[in-house]
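Enquirer: Okay, sequence plus prediction incoming.
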Amino acid sequence: MRHFLVLATLLTSAAWAADVAPPRNVVNFEAQATREVANDLALATLFVELSDNDPARLAEKINVALAGALKQLKQYPTVQSGGTSFSTFPLYTPKSNKQEGWRSRGELRVSSKDFAAISKLIGELQKPSVSSAAMQLAEVRYAVSDELRSKAEEGLIEEGIAQFKRRAAVIQKSMSASDWKMMSMNVNTSSFRPEMRSMMMKNAVMMDSGSAPAPIEGGESRLQVNVNGSIQLAD
């Protein structure tokens, strides 16, 4: 008897659901808001790459170079360290394919909102010293800092929702509806940063003591907010 009651309840619920008509006059659409925001954060990757027959001696050379770079970094309080990394791989002769030594690479990542300071630091790290090898510049890239991005996105969200409401009013008028109400809404943010001209610094010649720091131009990133959802038009 209990099984019969459960089955009857399920059948009744299914029949009731089938009788419920889907919402009428529902329109799905989206709106966008974009803004060009100046990149206020520079991120650079520098590296030192050396070879040696003795892996322990090679590791020591890389460690000395990285330690020297970190020591110089401490002289720039407005430049932050993004950490270091270390990798080693064997070297083989082309003909006999026998191992002939080792090659290691150490990397240092730095970032700063102070473009002048990070530019000067990059120049100094590329100078060879008596105790260690010079660093080389792998890349410089730019971004919008989290603080600036959050502030800009708040304004864009307001603009995107306002644009969504304007489009809803246009749709209502075009469909000769008396009113509209919100059914659902999704808000998504994204950004686009074009290739930066400063990437030519990757192959920059190492500076001597009389050289001026290489100029850094951050450019802009395009922040975008997409607002999509659905409204229901009143008859």
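Expert: Yep, it's here.
Enquirer: CA only for contacts and neighbour counts going forward, please
Expert: Noted.
Enquirer: other SSEs contacting the strand or helix carrying residue 141?
Expert: When elements are defined using DSSP states H and E, residue 141 is found to belong to strand 136-143. With contacts defined as 3 or more C-alpha pairs under 8 Å, 6 or more residues apart in numbering; DSSP states H and E, strand 136-143 has these neighbours: strand 41-52.
Enquirer: Next, the angle strand 136-143 makes with the strand it packs on.
Expert: For strand 41-52 and strand 136-143, the angle between their directions (axes from the mean of the first three to the mean of the last three C-alpha atoms, to 10 degrees) works out to 160 degrees.
Enquirer: What lies in contact with the strand holding residue 141?
Expert: 39-48, 122, 125-126, 193, 196, 198-199, 201-204, 218-219, 221 (C-alpha atoms under 8 Å, 6 or more residues apart in numbering).
Enquirer: Report the buried members of those residues.
Expert: When those are checked for burial by 16 or more other C-alpha atoms under 10 Å, the buried set is 39-48, 122, 125-126, 193, 198, 218-219, 221.
Enquirer: Next secondary structure after the helix ranked longest in the chain?
Expert: Residue-count comparison of every helix in the chain, with assignments taken from DSSP state H, identifies helix 146-174 as the longest. On the C-terminal side of helix 146-174, the nearest following helix or strand under DSSP H and E is strand 180-192.
Enquirer: Which parts of that following strand count as buried, going by neighbours?
Expert: Buried positions in strand 180-192, judged by neighbour count with 16+ other C-alpha under 10 Å: 180, 191.
Enquirer: Now do that strand: which elements does it pack against?
Expert: Identification of packing neighbours for strand 180-192 by 3+ C-alpha pairs under 8 Å, 6+ apart yields helix 146-174, strand 220-233.
Enquirer: Which one of these lies nearest to residue 93?
Expert: Each of the helices and strands packed on strand 180-192 was scored for nearness to residue 93 using C-alpha to C-alpha, and the closest is strand 220-233 (46.1 Å).
Enquirer: Report all helices and strands that that closest one contacts.
Expert: Contacts defined by 3+ C-alpha pairs under 8 Å, 6+ apart place strand 220-233 against strand 26-38, helix 146-174, strand 180-192.
Enquirer: Run through who's touching stretch 180-187.
Expert: Residues external to stretch 180-187 that are found in contact with it (C-alpha under 8 Å, 6+ apart): 157, 168-169, 172, 225-234.
Enquirer: now do stretch 27-38
Expert: With contact meaning C-alpha under 8 Å, 6+ apart, stretch 27-38 is reached by 144, 152, 156-157, 159-161, 163-164, 167, 218-233.
Enquirer: List only buried entries from those residues.
Expert: Members of the contacts of stretch 27-38 that pass the buried threshold by neighbour count (16+ other C-alpha under 10 Å) are listed as 144, 152, 156-157, 159-161, 163-164, 218-233.
Enquirer: Below is structure B, check it against A:
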Amino acid sequence: MKQLLAATLLGTTAMVASAQGGGPTHDPAPAGVLSLSAQAATEVPTDVVHMTLAAEQEGAEPGAISSSLSAKTQEVIAQAKRTSGVQAQSGGFTIYPSNDKNGRISTWRGRAEVILESRDFSAVSKLAGQLAGQMQVQNISFSLSREARHAAEAKLTEQAVASFREKAQATTKLFGYGSYTIREVQVSEAGAVQPMPRMYAAKAMMADSAPVPVEGGKAQVTVTVNGSVQMLK
């Protein structure tokens, strides 16, 4: 995995408060406080695919369209659930009128969706091809599983914390101090999946009973450590 480490020195704070004549006296703010930020990031292959299938129908009776699309949705979900490693659930379901130039309803249109999710890219690819006669692929997206994300975050946390400590020690010496103690620290995680080109989804829609091409991308996982230390002589 390609890894990137970055540590950023945010600045130092050294303040001394003095009492004003005749005014209230305040305790001096601590001097030699150093604020730091360290970050570790890596790219991890996405391991979960989300595929949206859809069917559309047109007719004179909205009830008939609704019944037909409902039956097709149930059939597709049932077939998908018989495929090992694939999860399926219903998605959007709409029935709406289409008007003529005079504003009168000329026909009715309906659309039903089924959403597939799997870590087995080969299985869902083959299934989508088999279902092409009933529902076609409309969109494909990818994500990182919880297990993969947690594993990446665990390694990155070690790296970010080590980077924070190293930066704190090195910067403390630059300011003429001998050591430091940690005042406060926060650890946060973030992640983003690289978007899939739209042409890929459009190409998948044209698949006819053949397996739909499914290839995941990369997800970037980042761990950031923010905090402050008290520099000591």
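Expert: Cool, got the structure. Given the structure is predicted, the values throughout are model-derived calculations rather than measurements.
Enquirer: can you pull the contacts of the residue nearest the centre of the second structure?
Expert: Centroid check for the second structure by C-alpha atoms, centre = their mean gives residue 192 as the closest residue, at 4.8 Å. Contact criterion C-alpha under 8 Å, 6+ apart gives 219, 220, 221 as the residues in contact with residue 192 of the second structure.
Enquirer: a markdown table for the residues you listed, including distance to residue 75 of the second structure?
Expert: Written out in a markdown table, the entries for those read as follows (distance: C-alpha to C-alpha, whole Å):
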| residue | distance to residue 75 of the second structure |
| --- | --- |
| 219 | 34 |
| 220 | 37 |
| 221 | 38 |
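Enquirer: which one of these sits closest to residue 90 of the second structure?
Expert: Of all the contacts of residue 192 of the second structure, residue 219 has the smallest distance to residue 90 of the second structure: 26.5 Å, by C-alpha to C-alpha.
Enquirer: State the distance from the aligned partner of that closest one in the first structure to residue 158 of the first structure.
Expert: Residue 219 of the second structure maps onto residue 221 in the first structure when the alignment is built from TM-score structural alignment. If you measure residue 221 of the first structure against residue 158 of the first structure using C-alpha to C-alpha, to the nearest Å, the figure is 19 Å.
Enquirer: Equivalent analysis for residue 182 of the first structure, please.
Expert: Residue 182 of the first structure sits 16 Å away from residue 158 of the first structure when distances are taken as C-alpha to C-alpha.
Enquirer: Same question for residue 14 of the first structure.
Expert: Using C-alpha to C-alpha, residue 14 of the first structure is found at 42 Å from residue 158 of the first structure.
Enquirer: ok so, going back, against residue 153 of the second structure, how distant is the residue nearest to the centre of the second structure?
Expert: 13 Å.
Enquirer: Which neighbours do these two have in common?
Expert: Once C-alpha under 8 Å, 6+ apart is applied, the residues that residue 192 of the second structure and residue 153 both contact turn out to be residue 221.
Enquirer: Point me to the helix or strand that includes residue 100 of the first structure.
Expert: Residue 100 of the first structure is part of strand 99-112, with elements assigned from DSSP H and E.
Enquirer: That strand to strand 41-52, inter-axis angle?
Expert: Using the same axes, to 10 degrees, strand 99-112 of the first structure lies at 160 degrees relative to strand 41-52.
Enquirer: How about the contacts made by residue 177 of the first structure?
Expert: 233, 234, 235.
Enquirer: which residue lines up with it in the second structure?
Expert: When the second structure is aligned by TM-score structural alignment, the residue opposite residue 177 of the first structure is residue 177.
Enquirer: how close does that match get to residue 99 of the second structure?
Expert: For residue 177 of the second structure, the distance to residue 99 of the second structure equals 78 Å [C-alpha to C-alpha].
Enquirer: ok so, going back, could I get the helices and strands packed on strand 220-233 of the first structure in JSON lines, plus columns for distance to residue 81 of the first structure?
Expert: What follows is those, written out as JSON lines (distance: least, C-alpha to C-alpha, whole Å):
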{"stretch": "strand 26-38", "distance to residue 81 of the first structure": "22"}
{"stretch": "helix 146-174", "distance to residue 81 of the first structure": "17"}
{"stretch": "strand 180-192", "distance to residue 81 of the first structure": "24"}
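Enquirer: Of those, which is nearest residue 118 of the first structure?
Expert: strand 26-38 (17.3 Å).
Enquirer: one step back: mean shift of the strand holding residue 141 of the first structure relative to the second structure?
Expert: Its aligned residues in the second structure lie a mean 1.1 Å from strand 136-143 of the first structure after superposition (mean C-alpha distance after the TM-score superposition for the first structure).
Enquirer: Can you check which part of the second structure that strand sits on?
Expert: Residues 136-143 of the second structure are where strand 136-143 of the first structure aligns, taking TM-score structural alignment as the criterion.
Enquirer: Check stretch 59-73 of the first structure too.
Expert: Residues 66-80 of the second structure are the counterpart of stretch 59-73 of the first structure, counting by TM-score structural alignment.
Enquirer: And the matching stretch against the first structure, how far off on average?
Expert: For stretch 66-80 of the second structure, the mean distance to aligned residues of the first structure following superposition is 1.1 Å (mean C-alpha distance after the TM-score superposition for the first structure).
Enquirer: average distance between the strand holding residue 100 of the first structure and the second structure?
Expert: Strand 99-112 of the first structure differs from its equivalent in the second structure by a mean of 1.3 Å after superposition (mean C-alpha distance after the TM-score superposition for the first structure).
Enquirer: Can you name every helix or strand that that strand contacts?
Expert: strand 41-52, helix 55-73, strand 79-92.
Enquirer: Where in the second structure does the following helix or strand past it align, residue-wise?
Expert: The element immediately downstream of strand 99-112 of the first structure (helix or strand, assigned by DSSP H and E) is helix 115-125. When helix 115-125 of the first structure is aligned against the second structure using TM-score structural alignment, it corresponds to residues 121-131.
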